[in-house]
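*Asks:* predicted structure and sequence below. I'll ask about it afterward.
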Amino acid sequence: MSLTQQLRVPPAAGLAERVRTAYFDRAKGRWITCLTEEQATSAAYAIFLHSVHGSVAEANRFAREYGTVYRVDTSTGRLRPARLR
């Protein structure tokens, strides 16, 4: 069983393929991939999950680059994506 099948919130359609086709831009010193808004939201959620038990650096950088972050909705106590731009 893959990890994807164990997730309560599955990744956006096509995200895995986009990640596999990412390339490293030596001049910028970062990996480059083109994501749809739905895929960027899905990636933000994955990075949020990592930040819960790891580093928040990735989540902060993703938020700056893509303008999407996951936050707790104080009225419901649930996570939801938020656009920063």
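*Replies:* Noted; the coordinates are in hand.
*Asks:* C-alpha from now on. contacts and neighbour counts both.
*Replies:* Fine.
*Asks:* for stretch 43-58, which outside residues touch it?
*Replies:* 11, 59, 62-63, 68-70, 81 (Cα atoms under 8 Å, 6 or more residues apart in numbering).
*Asks:* so after the helix or strand hosting residue 50, what's the next helix or strand?
*Replies:* Per DSSP states H and E, residue 50 falls inside helix 37-53. Later in the chain than helix 37-53, the nearest helix or strand by DSSP H and E is helix 57-66.
*Asks:* report the buried residues of that following helix.
*Replies:* Buried residues in helix 57-66, counted by 16 or more other Cα atoms under 10 Å: 59-60, 62-63, 66.
*Asks:* comparison target, given below:
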Amino acid sequence: MWDAYLWIFTLNKQNLIRRLPPNLSKDQLEEQLSPLPSYDYFEFFPADQSLYPHLFSRVYINFRNPEDILLFRDRFDGYVFIDNKGTFFT
């Protein structure tokens, strides 16, 4: 089991979730995160296979409302992400 964790940039309202499952697709991630608060930036980066054994995906999300950062953190801190192979990442 791997740890996915949330890193919050409070100055610019941008959240980074890193160490996501390497086989997780953008569509699967959006499904697991929904419903999301209003945002103006959402960029998903799949795992780079050349970085083996450190294969993790990551996503950057910029929320429009600064208060949504804390709600998002409270909701997803310790969340168990599941990739398309059924592997759990917490």
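*Replies:* Yes, it's here. Because the structure is predicted, anything quoted here is derived from the model rather than measured.
*Asks:* now the TM-score, please.
*Replies:* Remark: TM-score between the superposed chains equals 0.30 [TM-score structural alignment, normalised by the length of structure 1]; 47 aligned residues with a Cα RMSD of 4.2 Å.
*Asks:* about what we covered before: need the buried residues of helix 57-66 of structure 1 in JSON lines (columns: distance to residue 32 of structure 1).
*Replies:* JSON lines is the format used below for those (distance: Cα to Cα, whole Å):
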{"residue": "59", "distance to residue 32 of structure 1": "16"}
{"residue": "60", "distance to residue 32 of structure 1": "17"}
{"residue": "62", "distance to residue 32 of structure 1": "12"}
{"residue": "63", "distance to residue 32 of structure 1": "15"}
{"residue": "66", "distance to residue 32 of structure 1": "12"}
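*Asks:* angle of the helix holding residue 50 of structure 1 against helix 57-66?
*Replies:* Using axes from the mean of the first three to the mean of the last three Cα atoms, to 10 degrees, the inter-axis angle of helix 37-53 of structure 1 relative to helix 57-66 is 160 degrees.
*Asks:* and the host helix or strand of residue 71 of structure 2, what's buried?
*Replies:* Residue 71 of structure 2 is located in helix 67-76, with elements delineated by DSSP H and E. Across helix 67-76 of structure 2, burial judged by 16+ other Cα under 10 Å covers 68-69, 72-73, 76.
*Asks:* what is the nearest of the residues you listed to residue 26 of structure 2?
*Replies:* Lowest distance from residue 26 of structure 2 to these (Cα to Cα) belongs to residue 76, with 16.7 Å.
*Asks:* noted, bye for now.
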